[in-house]
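Visitor: my questions concern the predicted model and sequence given below.
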Amino acid sequence: MLIFIGLALTFVMVFAGYILSGGSMGIILKALPYELMIIFGSACGAYLMANSGGVLKHTFQGISKVIKGPKWGADDYKDALSLIYLLVKLMRQKGVIAVEPHIEDPESSKIFQHFPKIAADHHLVTFICDYIRMMTMNFEDPSQMEEAMDLDIARHEAEEHEPQHALQSMADGMPALGIVAAVLGIIKTMASINEPVDVLGRMVGGALVGTFLGIFLSYLIVGPMSQRLKQVLAEEHQMMKIIKVMLISHLQGNAPQVTVEIGRRNVPSHLMPGFAEMEEKVSELPPDLA
């Protein structure tokens, strides 16, 4: 919702200020389709040349994230904390062998399926299962496990941020594309140098629309979208980091309740459940899950 409010406020302030100062929208509206074709069209063409098909696919997903916001809400973080609590409690009470049926077939695991939104995220479930599986293979050194998980998270973050970096590069190049459009407009004007002054003035004004549009799209549309996508991705990656610290806490010998508290303290501040709230959530879990 905030993105639409921001867009509306941007357009109103820019164009209302222009009109109130005595500017005419006629020359802008006449030149806008052609200038937009040159600037945005060439920017999209350059984007296609500079990026792989995977990045292009994730770009559309990234724009959707900008509109919808982060995937995980407050209840999802409580579910993730509860899920790891159940898994580490099961390992602590019955040994790592007891958890194998759940990590080998999470689609049939009543622990995973009790939290459907977490279970539906293939990458997150794979991350959890892979590292618990490593524990069942006696890979239990907390330092080595943490290093392996950090590398995995860093790789995932780099891949997920590729569309954001591509969008930022697109935004950075748009002012220059605006200059290209303006220069083409001046070339057109110079070819009509014998026209009356009022005609030449409108042609120059139309050419300058290109410069305006390049800067406008860069700093007020594409650039802010790139920055917002960066924030959304950073918040979503926090879920994997929470899983990491909880599994490391378990390897360090902490009780499941302590592991939950360590994970809770890593939830983003505006979504962090209270201690009593999380304690109540854990106490309400069906006893047959673990």
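Guide: Cool, the structure landed.
Visitor: only C-alpha atoms for contact and neighbour calcs from this point on.
Guide: Will do.
Visitor: can you give me the helices in the stretch 51-200 of the chain?
Guide: When secondary structure is read from DSSP state H, counting those that start in this stretch, the stretch 51-200 of the chain shows helices at 53-68, 74-94, 100-104, 110-113, 116-119, 122-136, 142-190, 197-217.
Visitor: for the first one, name the packing helices and strands.
Guide: To tie it back to what came earlier, the one meant is helix 53-68. Using 3 or more CA pairs under 8 Å, 6 or more residues apart in numbering; DSSP states H and E as the contact test, the elements touching helix 53-68 are helix 142-190, helix 223-251.
Visitor: try this one next to it:
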Amino acid sequence: MAEQQRHSGAEVASFLLEREAEIIDSWRRLPFFDSGDNDPAQVERDCGAVVRALAEAVRTGDEDDPAAAPFNSLRGLFIELAGRRTRLGDSASEIAVEVGRLKGPVVHLWKSAGGHRGVEQTALLVDALGTLRVAVMEIAVATSAELIQQQQEQLLELSTPVIRLWRGILAVPLIGTLDSARSQIAMESLLQAIVDQGAEVAILDITGVSMVDTMVAQHLLKTVMAARMMGAECIISGIRPQIAQTMVQLGIDLEEVTTRAGLADALAFALTKIGYQVTAPGGAIGR
């Protein structure tokens, strides 16, 4: 039985290698390989690599194992192709459908090739093509998850901008719900900006923050302490009455932290701190 299976595998492998050019020609315009702006020569190389891997898989009896060496050798290619489709907006299931379309042309060539085409040989070919789909699907899912993670990180960074209000004065306007991830990014971004710009004062404005719990308050306090260690005074502005009551109820001590009612008050304090004089409305700001 094993000998018969090896013989069937060798027959299918020979078919794939002998008809490689025709298979490549039928694959090269399919979405999985060609997104419209690919180098035709590279598309041909990619298609050929997959055909040869399929041939090796059926020859070695690994047509059912997506982790086997023949499929694993294509991992880099699959990551590139699946990643490209993901960036174009395809989901993992849509990519799987695209890979599934590779089977039709191969099976058509197999059936039209003539000669003895037994059930076992056909099953080996179909199994190998199905395993190819599974291998790509696994990578597509991982690639989609990685892309989502990257997008979330980018959104977090965009949602915690560091703004230069004045020479030596920075501000981080925080809006929405604060969690540990956003708080950590805000702290890291602010500290890096303090170093890069030699800032003397940093303002954390939480006017747009809907809720502050113990964990978030601790992050804010850590940010204030870290800024001081970097040589900058840190001010927290925009503590609304509800948040102030919550912080009192939680026993959060802001005695050593400079606070101001709003961003304008914090900026006026910061300007004074670095040596400017802030006059009444209608006046000027100067040394």
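Guide: Right, received. Where do you want to start? Everything numeric in this text was worked out from a predicted model, so none of it was measured.
Visitor: overlay them and tell me the TM-score.
Guide: TM-score of the superposed chains, computed with TM-score structural alignment, normalised by the length of the second structure, equals 0.37; 155 aligned residues with a CA RMSD of 5.5 Å.
Visitor: circling back: can I get the helices of the stretch 51-200 of the first structure in TSV with mean neighbour count and distance to Gly45 of the first structure?
Guide: Conversion of the helices of the stretch 51-200 of the first structure to TSV gives the following (neighbours: other CA atoms under 10 Å; distance: least, CA to CA, whole Å):
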stretch	mean neighbour count	distance to Gly45 of the first structure
helix 53-68	16	12
helix 74-94	20	39
helix 100-104	16	44
helix 110-113	19	44
helix 116-119	16	37
helix 122-136	16	31
helix 142-190	18	10
helix 197-217	20	15
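Visitor: now render those helices as a markdown table, adding distance to Ile243 of the first structure.
Guide: Written out in a markdown table, the entries for these read as follows (distance: least, CA to CA, whole Å):
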| stretch | distance to Ile243 of the first structure |
| --- | --- |
| helix 53-68 | 22 |
| helix 74-94 | 7 |
| helix 100-104 | 15 |
| helix 110-113 | 14 |
| helix 116-119 | 12 |
| helix 122-136 | 7 |
| helix 142-190 | 10 |
| helix 197-217 | 39 |
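Visitor: out of those helices, nearest to Gly41 of the first structure?
Guide: Each of these was checked against Gly41 of the first structure via CA to CA, and the shortest separation belongs to helix 142-190, namely 10.0 Å.
Visitor: quick one, that closest one and helix 223-251 angle?
Guide: Using axes from the mean of the first three to the mean of the last three CA atoms, to 10 degrees, one finds that helix 142-190 of the first structure and helix 223-251 are set 170 degrees apart in direction.
Visitor: now helix 142-190 of the first structure: how far from the chain's centre is it?
Guide: The gap between where helix 142-190 of the first structure is centred and where its chain is centred comes out at 13 Å by CA atoms, centre = their mean, to the nearest Å.
Visitor: elements contacting it?
Guide: Helix 142-190 of the first structure is packed against helix 25-50, helix 53-68, helix 197-217, helix 223-251, with contacts defined by 3+ CA pairs under 8 Å, 6+ apart.
Visitor: relative to helix 122-136, how tilted is that helix?
Guide: If you take the same axes, to 10 degrees, helix 142-190 of the first structure sits at 160 degrees to helix 122-136.
Visitor: got the angle between helix 142-190 of the first structure and helix 197-217?
Guide: Compare the direction of helix 142-190 of the first structure with that of helix 197-217 by the same axes, to 10 degrees and you get 180 degrees.
Visitor: where do the helices sit along the stretch 101-250 of the second structure?
Guide: When assigned using DSSP H, counting those that start in this stretch, the helices of the stretch 101-250 of the second structure occupy the ranges 103-112, 119-158, 180-197, 214-229, 241-249.
Visitor: and those helices as TSV, adding distance to Val50 of the second structure and mean neighbour count?
Guide: Written out in TSV, the entries for those read as follows (distance: least, CA to CA, whole Å; neighbours: other CA atoms under 10 Å):
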stretch	distance to Val50 of the second structure	mean neighbour count
helix 103-112	12	15
helix 119-158	9	18
helix 180-197	41	18
helix 214-229	51	18
helix 241-249	60	14
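Visitor: can you tell which of the ones you listed is closest to Glu11 of the second structure?
Guide: The closest approach between Glu11 of the second structure and any of the helices of the stretch 101-250 of the second structure, judged by CA to CA, belongs to helix 119-158 at 7.5 Å.
Visitor: that closest one packs against which elements?
Guide: The criterion is 3+ CA pairs under 8 Å, 6+ apart, and the helices and strands that helix 119-158 of the second structure contacts are helix 2-18, helix 40-60, helix 75-87, helix 92-100, helix 103-112, helix 180-197.
Visitor: other SSEs contacting the first one?
Guide: Looking back up the chat, that one is helix 2-18 of the second structure. With contacts taken as 3+ CA pairs under 8 Å, 6+ apart, helix 2-18 of the second structure sits against helix 40-60, helix 119-158.
Visitor: before we move on, the earlier item: looking at the helices of the stretch 101-250 of the second structure, which is closest to Asn72 of the second structure?
Guide: Nearest to Asn72 of the second structure, of all these, is helix 119-158, at 8.4 Å by CA to CA.
Visitor: got the angle for the closest one vs helix 40-60?
Guide: Counting by the same axes, to 10 degrees, helix 119-158 of the second structure points 130 degrees away from the direction of helix 40-60.
Visitor: still on that earlier bit, can you put the helices and strands packed on helix 119-158 of the second structure in CSV and add distance to Leu221 of the second structure?
Guide: CSV is the format used below for these (distance: least, CA to CA, whole Å):
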stretch, distance to Leu221 of the second structure
helix 2-18, 66
helix 40-60, 54
helix 75-87, 39
helix 92-100, 42
helix 103-112, 60
helix 180-197, 10
